[in-house]
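# Fold the following.
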Amino acid sequence: MADENLSKGLVDAAFNKKEAEEADKIKEENKANEGDIITFKRDGQQLEAVVTSTNPANSVVCDLTIMEDFHEHNFDFEKTVVAHKNYTIKKRSKK
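Alright, predicted model coming up:
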């Protein structure tokens, strides 16, 4: 009986993990491409950036200097990496 419960628990855990992974996946049509403008929150601030490169698996690299108030933020960087699940697409590029 204990082996049966252990086995059922392992199957349930594997199933739950697979469900969570599927839920975390972002649909391809919702991923940004190079040239798209995205918005995201970082340290409580709403930021905007243009995508300069993509990693289809999990993230984009984007350039923050398109923001009119970029210099007012006093960032130590001009580019940053954002996970697909952490941004929204504001405007698609015309490419």
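# from here on, contacts and neighbour counts on C-alpha atoms
Fine.
# ok, longest strand in this structure?
What stands out as the longest strand in the chain, according to DSSP state E, is strand 45-55.
# what number of residues lie near Lys25?
By other CA atoms under 10 Å, 12 other residues sit near Lys25.
# ugh, typo on my part, it should be Asp63
A count of neighbours around Asp63, defined by other CA under 10 Å, yields 20.
# wait, doesn't it sit right on Thr52?
Yes - applying CA atoms under 8 Å, one finds Asp63 in contact with Thr52, separated by 6.6 Å.
# how many neighbours does the spatially closest residue to His84 that is not a sequence neighbour have?
Of all residues not flanking His84 in the chain, Ser59 sits nearest, at 5.0 Å (CA to CA, 6 or more residues apart in numbering). Ser59 has 18 neighbouring residues, counting by other CA under 10 Å.
# how about this one, so we can line them up?
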Amino acid sequence: MQKQDLPIEEIDKAVPGDIVAFERGNETWKGKVIPSGCTNSVVVDLSIMEELPDRDVDSHLTCINHRKYTILSRENQT
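Prediction:
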């Protein structure tokens, strides 16, 4: 069984402090996951992106579904 075939509860989810990447339009975005009460998604702080001021955004925070991001690094990797 492949990762995309597993129920969302059984795959790795990002937790606060993790750095994630996701696609929006034809661009790759990345940010740091912050604490939230979301169950099907994470809230991501985009302010870690150097090029963020060049992008058309109203806020430095965004919400991303668990199926739509890739974890780039974990805050508490052992």
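# What's the average distance for whichever helix or strand comes after the longest strand of structure 1 when superposed on structure 2?
Next helix or strand after strand 45-55 of structure 1 toward the C-terminus (DSSP states H and E): strand 59-63. Aligned to structure 2 and superposed, strand 59-63 of structure 1 gives a mean residue distance of 0.4 Å (mean CA distance after the TM-score superposition for structure 1).
# between the longest strand of structure 1 and strand 59-63, how many degrees?
Interaxial angle, strand 45-55 of structure 1 versus strand 59-63 (axes from the mean of the first three to the mean of the last three CA atoms, to 10 degrees): 120 degrees.
# ok, now how distant is Asp56 of structure 2 from Ser73 of structure 2?
Counting by CA to CA, to the nearest Å, the gap from Asp56 of structure 2 to Ser73 of structure 2 is 26 Å.
# name the element the residue most central in space within structure 2 belongs to?
In structure 2, the C-alpha nearest the mean C-alpha coordinate belongs to Val20, at 4.0 Å (CA atoms, centre = their mean). Taking DSSP H and E as the definition, one finds Val20 of structure 2 inside strand 19-24.
# Where in structure 1 does that strand fall?
Under TM-score structural alignment, strand 19-24 of structure 2 corresponds to residues 37-42 of structure 1.
# Buried ones in the matching stretch, by neighbour count?
37-40 (16 or more other CA atoms under 10 Å).
# my guess is Asn65 of structure 2 contacts Cys38, does it?
No - if you go by CA under 8 Å, Asn65 of structure 2 and Cys38 don't touch, sitting 9.4 Å apart.
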